[in-house]
Structures are given as structure tokens and as C-alpha cells.
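>>> sequence unavailable; structure follows:
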């Protein structure tokens, strides 16, 4: 007897729901207790599943640090696509990234603004890979926004994409350091991002 399509679809929806609950639980726990203060057991319990079930979806809690980065980057791409055609490419990229602050706040990427002691090497490697892959895609998107005939348009697109992603990484590092310092009150990511973008534009103006 052939498999029931409805039954197969229900299983897939349940799997996706469990995966989503694990991601959301990890995001909430990482934000509340930090990466080091959260265990696999905590995440599984939050999603009301066993640790054995957890490991059917993720090989470690480190794997949950960047599980939704693809969705987040797709959000940035979608936002960039609807920016005004006559907007400066750098401004368009910055505004698209700013639009991702809210999704970022609800994702497990928030763990990157907390101490991740014991997982720095692994996390750094995964983060570099994710950002590098997105920087390549972002470069192509920026290139489409640069007017035809612009000298060295490919280089210009690469510089804009690289500068934007470097700025995001700088914000993540700064927020993590500030959270670790009792002397500095945490600053909302959107504020830091606006400040950082402003600084980058000032540097560009001064160099021109």
C-alpha cells in the first residue's frame, strides 16, 4: 500500500514544529542565561521533548547558535530587494540590515552577544563561514544596484558588502564585551548598529 500523503505531511509538520520549538527555546534560554549557562537538557525541557529527541535534530547546543542565520539573511535579501532603486547602495544595505534587528532579537543568534566560553573556536568558525557566504551573495545583490558603466563596479560592490558585514560583526563583538562589563550598560542592537553605520559613513567621507 502506498504511503498516505496526508500522514507523511503531518509527520513533516510535527518535525518542523519540534525543530522550531527547540530553536525558540534555545533563543529564549541563551538570552536569559547566556550560552554557557544553558544546557541541552534545559533546551529539551523547554520544548517538552527528551534529550534523545533533541539529538535527532541537532548534534550539540553549539549547532543551535546559527541555525536560523539562513532565514535571517534571507530576510535581509528580501528587504534589500524592496529598497528604492535610486537609494545609495551603501544606505540600502544598511537599511536592510537594520530591518533585521527585530528578527535577530528573536533568534538564537542572540547568544553571540553573550559570553560563549568554551565554544569560542567552534562558534567563530561557523560564524565566519556564515558571514562569508552571505557576503558573497550580498555582493551580487549590491552589484545589481550600481548603475551600468560605473568604473570598477564589481570591486565597489564587494567593498560595500564587506564593510557592511564587518560592521555587523563589530556590533556583535562590542555588545558581547559590554555585556561582560558591569561598568557599561547594555545598548540595544539597533542603536549600536545605527552608531556603527554612522561611523563608517564618516570614515568614508573623511577619506574621500
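Sure, I can see it. Keep in mind it's a predicted model, so treat the numbers as computed, not measured.
>>> every contact and neighbour count from this point should use C-alpha atoms.
Will do.
>>> who's in contact with the most centrally placed residue in the chain?
For the chain, the residue nearest the mean C-alpha position is residue 69 (4.5 Å; C-alpha atoms, centre = their mean). Counting by C-alpha atoms under 8 Å, 6 or more residues apart in numbering, residue 69 touches 109, 130.
>>> 6 Å - rerun?
Applying C-alpha atoms under 6 Å, 6 or more residues apart in numbering to residue 69 gives no contacts.
>>> excluding covalently adjacent residues, which one is nearest to residue 111?
Nearest residue to residue 111 in three dimensions, chain neighbours excluded: residue 30, at 5.3 Å (C-alpha to C-alpha, 6 or more residues apart in numbering).
>>> ok, second structure coming up, stack it against the first:
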């Protein structure tokens, strides 16, 4: 047990977590180097030193690997957004919380946002479900934050405000993704996490200036 009364993971759990992390790290690197479409499951498994069969024990498909890392971000967003300084406006808190949450992952922003059109243009029920989970995670964090800042606000109004701000935030992130993907056509040298970070901040700035 740790200090919070949670069971410490055993050796088997740690090995499984390490293999999963290796697959995610390898995929992040290969997506950045080759692009999402050009990287196969076989490529990822081989570079990670495992078989394709092992890959599929962790992820049903390459797409699910991408979604898994997006969903890994959700509990981190729930933690980081409420921690932002009280003076930050909600959208600023989301942006900075996102950067902090991504920084807590070994891949940072790389696996989430580098040169992967399927994540920039989500379609279909599976992707819609992931986007909804992402929005819900941001909304949950904003509810906590707004409750601390405006304790007298009715719960239902606070929840509606948080939901709207979460949807706006996801739309802003997708806009930055679209801009990043369109700039990939200029050449692989444009595929930079720093480039995406700049576009992300510009997109949030545009919304803040408009409201």
C-alpha cells in the first residue's frame, strides 16, 4: 500500500505497463518520423522489440493505440486544470492545464498531435466517443475550478458553463490540429511539437480575443 491506501502494482503489472509505454513511445517516434498513415502495426511492434501478437494484446488496432494515449490524458486534465492559479480565465486554465498534463506523459504533446490526420479529423462512432470523453474530462475539471471561484453559483448553471467551455476548448484544439496537418504539406521539417504548441496558443488567443 502507498501513502494513499492504494495497492502498489506487482511485478507483472509493472512489466505490462512498461511494455505498453514502450509501444506508445515507439509509435510516437515513428509517427513523427514517418507520419501516421505510413507507419504500420508491424513497424511499431518490430521497433519496440515485440511481436504483432503482443501489440494486439495491448491495442486492438493502431487507431486504438492513438485513442488510448488521448484517453490517458483525461485524468491528468482533471488534476491539472483545477490546480491552475485562481486568476487564470477558464480557457487559459484549460490551455495551460493541457500543456502540464501532456508534460506528465513521457511523449508530451508528440504522440497526441504530431502529423496524425485521423486525430485531427475524427469521424465515426469510436472517434466521437473519444472526443466526448475528452470533453467530459475538461468539463469535470472546470466544474471543480468554477465551484472554487464561484461557490454561490447554482450547480446546474455551473455544469452548463463548464460543458460549453469544454466544447469550445476541444474545438480550439481541433482547429490547431487542422492547421498543423495542413502545414505538414510544406515538408517533414514542419512536423514539430513546438510548431503545434505555437498554433495551439494562437488558436486559444483568437478565441479569448473574440469573447
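Nice, thanks for sending it over. What you see is a predicted model, and the numbers here were worked out from it, not measured in a lab.
>>> quick check: most distant residue from the centroid of the second structure.
residue 152 (31.8 Å).
>>> SS state for that one?
Reduced to three states with DSSP: H, G, I helix; E, B strand; the rest coil, the structure at residue 152 of the second structure is coil.
>>> before we move on, what about residue 38 of the second structure?
Here residue 38 of the second structure is coil, with the state taken from three-state DSSP.
>>> pull up the gap between residue 9 of the second structure and residue 20 of the second structure, please.
To residue 20 of the second structure, residue 9 of the second structure is 15 Å away according to C-alpha to C-alpha, to the nearest Å.
>>> more neighbours: which of the two?
residue 20 (19 against 11; other C-alpha atoms under 10 Å).
>>> and that one, which helix or strand is it part of?
Using DSSP states H and E, residue 20 of the second structure sits in helix 11-34.
>>> can you list the buried residues in that helix?
Under the neighbour-count criterion of 16 or more other C-alpha atoms under 10 Å, helix 11-34 of the second structure has 19-33 buried.
>>> could you give the number of residues near residue 186 of the first structure?
Using other C-alpha under 10 Å, residue 186 of the first structure has 16 neighbouring residues.
>>> which residues does it contact?
residue 179.
>>> assign it to helix, strand or coil.
For residue 186 of the first structure, the secondary-structure state derived from three-state DSSP is coil.
>>> for it, give its distance to residue 174 of the first structure.
The spacing between residue 186 of the first structure and residue 174 of the first structure, counted by C-alpha to C-alpha, is 10 Å.
>>> and for residue 199 of the first structure?
Counting by C-alpha to C-alpha, the separation of residue 199 of the first structure from residue 174 of the first structure is 14 Å.
>>> same deal with residue 181 of the first structure?
11 Å.
>>> alright, that wraps it up for me.
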